[in-house]
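S.K.: Here is a sequence with its predicted model. Questions after.
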Amino acid sequence: MTSYKIASWNINSVRARPHIIEQLVRDEDPDIICLQETKAHNDVFPAKWAHELGYEHHALNGQKMHHGVGILSKVPMEEHLKHDWQDNGEARHVGVRLPGGLRLENVYIPAGGDIPDRDQNPKFGQKLDFLERMTRWSEKLKEPTIIVGDFNIAPLECDVWSHKQLLNVVSHTPIEVETLKRFQDSHDWVDLGRQFIPAPERCYTWWSYRNRDHTVNDRGRRLDHMWASPELAGQVTAHRVLEPARSWEKPSDHIPLILEVSV
C-alpha cells in the first residue's frame, strides 16, 4: 500500500502568497499540493521555489493574470491531461496519474458572475455548461479517481451561513446545486468533506475579503471540495479543513483542504 497526503487550495496568486504555502508545508508536509487560481503562466510559475520546498514534480496549466491550476508533488506524476471544460481555452484543469494507479484531477470551476441567469449573465451559463462537460467526462470514467478543487458551489443548506438569504446568490442557487448533483451522480462521487464532517455540522472553506474580520459574523461557504470514486472512498483515512489558514498573513479568501489516502 502507498499512502498520500494531498492538499488542495485556491491560493489566489501563487506569486503573491508563497509564504502561506510555505507555512502549509511546514505545518502539514503534504506529499502533493493542488493549487487553483495560480494566476501565473507556466513560464513564470516559481518552479525553482517549489523544487526547493521539496516538490520536484510539477503539472501546470497556467494563464497570465487569470485562473490557472497546478499540482506540486514529491512523487513522480504521469499523463498530464488538461481538459478545456470551459470550451474557451481558459486554464482550469490539470489531471495526473500517481504511482499506484490513482488518478488525481484538479479543477477550478468558474465563479459564474453575480446574476444567476444565463440570458442576463453569460458567465453564469458558462459555469453551468462547464459542469455539464465535466459530467459527460465523468460518465465515462473507469479509473479510481480523486477530484479536488474550487467548485464554486456550496451544495447543502448547511454549507452556507444562511440558506434562506443565499438562495438567489450565485454559488448556492437551486440550478447550480442541481447541476452539481448530476455531476456527482454521473460517477457516484463520494463527497469526502461530508463523509468526515457529516451534515449539518458547520464546515466552510471560503469567506469574502469584504469582511475585514471573517470571524466576527462567520459568513462562510463551503466552495472547495474533495471527492472520490466510490471504490476509493473507503481508502481515504482522513479529511480536514484548515480554517486557521484564513487568518494567516496576507491570506487567500479560501482555506486548504487535506486528505490522506492509501492505494
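M.R.: Structure received.

S.K.: going forward, measure contacts and count neighbours with C-alpha atoms only.
M.R.: Noted.

S.K.: show me where the stretch 151-263 of the chain has strands.
M.R.: For the stretch 151-263 of the chain, strands defined by DSSP state E, counting those that start in this stretch occupy the ranges 190-191, 206-207, 220-221, 224-228, 236-241, 257-262.

S.K.: Can you add distance to R103 and give these back as CSV?
M.R.: Output for the strands of the stretch 151-263 of the chain, formatted as CSV (distance: least, C-alpha to C-alpha, whole Å):
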stretch, distance to R103
strand 190-191, 15
strand 206-207, 26
strand 220-221, 27
strand 224-228, 10
strand 236-241, 14
strand 257-262, 12
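
S.K.: another one to put next to it:
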Amino acid sequence: MPFKIATWNINSVRLRLGLVQRFLEEHQPDVLCLQETKCPDDRFPLAALRKLGYRHIEIHGQKGYHGVATISRLPMRLVEKRGFCGMGDSRHVSTLVEAGGRRLLLHNFYVPAGGDEPDPEVNPKFRHKLDFLQEMHAVRPQEDADTATLLVGDLNIAPLETDVWSHRQLLNVVSHTPVETEGLDRLRDEGGWVDLVRRHIPPQEKLFSWWSYRAKDWSFSDRGRRLDHIWSSPGLVPALRRVEVLREARGWERPSDHVPVIAEFG
C-alpha cells in the first residue's frame, strides 16, 4: 500500500498558497491535511490545488479563524465535520480515502491552542482546550481487514520531554503542562492510537514541528515544540516506512510557524 500523507498548520491557506503549491510539487503527498486555514469555504483556493492534481478536497472553514482542509489526489469522500464544545468552530473533518485497495478513515484535527494562562478557572481558552481533548475520546480508531484509521493535525500539545526545547522551563507553559500532556497520553492510550512519529523517530531524540515567530533567529535558538502529530490504528504500524518533519520549510519565505510532518507507508 504505497501511500504518503502530510499534515501542516499553514496559518492562512490564501496567504501561503504558494508554499502549499511548492510543498505539493516537491514532495507529492497523496493526501495533505491543512489546519488553521483561516478561510471560509467559498473562498478556498480549490482551482489552484486541483490544477496540481489534487482534485478531491473537503474543507471545514470559517472566516479569519481556525479551519481545516483535506486535499487528496486519490478518491475520497466526506464522512463528517464534527463540532466540539458547542463553540461552532471549524476544527475537524473526517474523510474516507481509497489507497492501495484499502480504505483509510482520516481524521484531520486542529485542537485549540489554549491561551496563555494554564488555569481553566481563570482562562476560558484553556478550559475550552481541556474540554475539547475530553470530547476527542469519542473519536476511536476503526480497523478491520479493509479499513484502517489515521488521526492527524495540530494537536497543540508537545507530550514528551524531548518534544520541547526545555522541559523544565516549559512545565508551566501552555502546550506542555502536565494536565495537557497527561490528557493527550490518555487520549492516545485509551483510544488505542499509535504515535507514528515517535514510533519511527526514537523518543530520546529532540524533535520539533513549531518555532515561534518571536525568535529573531528561530534556527539558531531552536526553541521549538512538537505540536503536530500523526496517529494511526495499530494495524497500520507494520506498513510505516518513513517519517519526516520538514524543518527546512520554517525557513521558506513568509513561512508558517509550523512545518509539514510526513508519513510514508508501503
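M.R.: Cool, the structure landed. Everything quoted here is computed from the prediction, not taken from an experiment.

S.K.: Need the TM-score between these chains.
M.R.: The TM-score (TM-score structural alignment, normalised by the length of the first structure) is 0.96; 259 aligned residues with a C-alpha RMSD of 1.1 Å.

S.K.: Report the central residue of the first structure.
M.R.: Closest to where the C-alpha atoms of the first structure average out (C-alpha atoms, centre = their mean) is G149, at 1.1 Å.

S.K.: The second structure: matching residues for the helix or strand that contains that one?
M.R.: Using DSSP states H and E, G149 of the first structure falls within strand 145-150. Mapping strand 145-150 of the first structure onto the second structure (TM-score structural alignment) gives residues 149-154.

S.K.: Mean distance between that stretch and the first structure after superposition?
M.R.: Comparison of stretch 149-154 of the second structure with the first structure after fitting gives an average deviation of 0.5 Å (mean C-alpha distance after the TM-score superposition for the first structure).

S.K.: Any chance you could list what contacts the longest helix belonging to the first structure?
M.R.: Longest helix of the first structure, by residue count under DSSP state H: helix 122-139. The contact list for helix 122-139 of the first structure (C-alpha atoms under 8 Å, 6 or more residues apart in numbering) reads 85-87, 109-119, 176, 179-180, 182-184, 186-187.

S.K.: Repeat that for stretch 231-248 of the first structure.
M.R.: By C-alpha under 8 Å, 6+ apart, the residues outside stretch 231-248 of the first structure that reach it are 20, 144-145, 190, 192-193, 196, 203, 205, 251-263.

S.K.: what span of the second structure lines up against that stretch?
M.R.: Stretch 231-248 of the first structure covers residues 235-252 of the second structure once aligned (TM-score structural alignment).

S.K.: Sketch out the helices for the stretch 1-150 of the second structure, chain order is fine.
M.R.: For the stretch 1-150 of the second structure, the helices defined by DSSP state H, counting those that start in this stretch occupy 17-27, 46-50, 124-135.

S.K.: What's the match for R188 of the second structure in the first structure?
M.R.: In the first structure, R188 of the second structure lands on Q184 (TM-score structural alignment).

S.K.: Next, work out how far apart its match and E22 of the first structure are.
M.R.: In this view, Q184 of the first structure and E22 of the first structure are 33 Å apart by C-alpha to C-alpha, to the nearest Å.

S.K.: and the two? which has more neighbours close in?
M.R.: Between Q184 of the first structure and E22, counting by other C-alpha atoms under 10 Å, Q184 is the more crowded of the two (20 against 15).

S.K.: Contact partners for the more buried one?
M.R.: T135, V190.

S.K.: wait, which of the strands of the stretch 151-263 of the first structure is closest to G68 of the first structure?
M.R.: Closest approach to G68 of the first structure among those (C-alpha to C-alpha): strand 224-228, 15.7 Å.

S.K.: Against which helices or strands is the closest one packed?
M.R.: Judged by 3 or more C-alpha pairs under 8 Å, 6 or more residues apart in numbering; DSSP states H and E, strand 224-228 of the first structure is in contact with strand 145-150, strand 190-191, helix 192-196, strand 257-262.

S.K.: Of all those, which one is nearest K164 of the first structure?
M.R.: Closest approach to K164 of the first structure among these is made by helix 192-196 (20.7 Å; C-alpha to C-alpha).

S.K.: That closest one: how far from the chain's middle?
M.R.: 14 Å (C-alpha atoms, centre = their mean, to the nearest Å).

S.K.: Pull out the buried positions in that helix.
M.R.: Along helix 192-196 of the first structure, these residues count as buried under the neighbour rule (16 or more other C-alpha atoms under 10 Å): L192, G193, R194.

S.K.: wouldn't the first one be in contact with P230 here?
M.R.: Just to be clear, that refers to L192 of the first structure. No. L192 of the first structure is not in contact with P230 according to C-alpha atoms under 8 Å; the separation is 10.4 Å.

S.K.: so what's R16 of the second structure closest to, chain neighbours aside?
M.R.: Closest residue in space to R16 of the second structure, ignoring its immediate chain neighbours: I10 at 7.0 Å, by C-alpha to C-alpha, 6 or more residues apart in numbering.
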